[in-house]
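Q: quick one: sequence and predicted model below, then my questions.
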Amino acid sequence: MSTVKEAVDVAVPLRAAYDQWTQFEEFPQFMEGVEEVTQLDDRHNHWTTRIGGVRREFDTEIVDQLVDDRITWRSVGGDTRQSGSVRFERLDDLRTRVELTMDVEPAGLAEKGADALGIIDRRVKGDMRRFKEYMEREAGDTAGWRGRIRPGDPGPMA
């Protein structure tokens, strides 16, 4: 299992950064290797990725979400094993720190090789830089989901 951590300071207000991160279906616009994300309900997303020529599909479940503070998830079912958390910290009225921590367990030979070479770490760090650029370029108001999910709450698919 590899852990990747990266933080970026984004020149947008906290609410804008948080709201954009809740727009999971827009992730392919700034995440390399993410082909598609389909939001199934408030807690679950279906991902299609291509990393090192290997295409994977998997589902994630949000296990904790607190508006303007954090979103924590884990993969459910399938071969892909990952979990993580993204936190949002107000620096001032116009700047927000976005900090991502991810635990990834590579599946398959190609992904294990990519991990050993540091490719997964570099990709996640690049995704965070692209998120910063995307947010600062777009700089518009995004209507995000502002609900609360607590650990242990049964979801609609429970």
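A: Arrived safely.

Q: rest of the way, CA atoms for contacts and neighbours
A: OK.

Q: got the buried residues for the lengthiest helix in the chain?
A: Counting residues, the longest helix found in the chain (DSSP state H) is helix 119-138. Residues 119-121, 123-132, 135 are the ones in helix 119-138 that count as buried (16 or more other CA atoms under 10 Å).

Q: cool, stretch 55-69 as well?
A: Residues of stretch 55-69 classed as buried: 56, 58-65, 67-68 (neighbour count, 16+ other CA under 10 Å).

Q: let's bring in a second model and compare:
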Amino acid sequence: MSMVQEQIDVDVPLTTAYNQWTQFEDFPRFMEGVEQVTQLDDRHNHWTTKVAGVTREFDTEIVDQLPDQKIAWRTTGGEVQQMGVVTFERLDDQHTTVRLAIDFEPDGIAERAADAMGMVDRRVKGDLRRFKSFIEDHGVEGGGWRGRITPGG
């Protein structure tokens, strides 16, 4: 497994940043290579990605979600093996740190080479910069789900 960890400060309140991140179907608007995310229920999403001309589909399950603090997930099917967590830290009334950590298993020679060259780190960093622009330009979240999901629950 490989790990990527990145963070960014966004100029919006904590609740705004958190609420927007729960809008998984908006991810293609700021995540490079994400073609579509379909939310199946409170815990499950179906993803379609296209990276370097290769389309992949997989499912994720939210395994821990605590409003205004964190969302943790893992893949449950398809060609992608990963798990991760995004956390939110209030800096003050109008600023939030978003931290993203992803463990993933590169599949094949091309993905292992891309990982070794730091391309995955750069992509995640770019996704966080685009999230920052997206949420700051809008100023408000496009919705939010504030339910609690507990591990094993």
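A: Received it, and whenever you're ready, just let me know what you need. Worth saying up front: this structure is predicted, and the values here are computed from it rather than measured.

Q: could I get the buried residues of helix 119-138 of the first structure as TSV with distance to residue 144 of the first structure?
A: TSV is the format used below for the buried residues of helix 119-138 of the first structure (distance: CA to CA, whole Å):
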residue	distance to residue 144 of the first structure
119	31
120	28
121	27
123	25
124	22
125	23
126	23
127	20
128	19
129	21
130	19
131	16
132	17
135	14
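
Q: between those, which is nearest residue 97 of the first structure?
A: residue 132 (9.8 Å; CA to CA).

Q: that closest one contacts residue 7, correct?
A: No: applying CA atoms under 8 Å as the test, residue 132 of the first structure and residue 7 come out as separate, 10.0 Å apart.

Q: ok so residue 152 of the second structure is a strand residue?
A: No: using DSSP: H, G, I helix; E, B strand; the rest coil, the secondary structure at residue 152 of the second structure is coil, not a strand.

Q: any idea which strand is longest in the second structure?
A: The longest strand of the second structure (DSSP state E) is strand 54-66.

Q: buried set for the helix or strand just after it?
A: The C-terminal neighbour of strand 54-66 of the second structure among helices and strands, as given by DSSP states H and E, is strand 70-78. When neighbours are counted by 16+ other CA under 10 Å, the buried residues of strand 70-78 of the second structure are found to be 70-76.

Q: one more: stretch 8-17 of the second structure?
A: For stretch 8-17 of the second structure, by 16+ other CA under 10 Å, it's 9-17.

Q: so the nearest residue to residue 125 of the first structure once chain neighbours are set aside is in which element?
A: Leaving aside its chain neighbours, residue 125 of the first structure sits nearest to residue 6 (5.9 Å; criterion: CA to CA, 6 or more residues apart in numbering). Assigned by DSSP H and E, residue 6 of the first structure belongs to strand 2-10.

Q: that strand vs the second structure - mean distance after superposition?
A: Compared with the second structure after the fit, strand 2-10 of the first structure shows a mean deviation of 0.6 Å (mean CA distance after the TM-score superposition for the first structure).

Q: run the chain-centre distance for that strand.
A: Relative to its parent chain, strand 2-10 of the first structure has a centroid offset of 11 Å by CA atoms, centre = their mean, to the nearest Å.

Q: so what touches the longest helix of the first structure?
A: For helix 119-138 of the first structure, contacts defined as CA atoms under 8 Å, 6 or more residues apart in numbering pick out 4-12, 17, 20, 30-32, 114-115.

Q: among the residues you listed, which two are most distant?
A: Longest span within those, CA to CA: 12 and 114, 32.9 Å.

Q: what's the distance between residue 104 of the second structure and residue 10 of the second structure?
A: 25 Å (CA to CA, to the nearest Å).

Q: no, scratch that, I was asking about residue 55 of the second structure
A: Separation of residue 55 of the second structure from residue 10 of the second structure (CA to CA): 31 Å.
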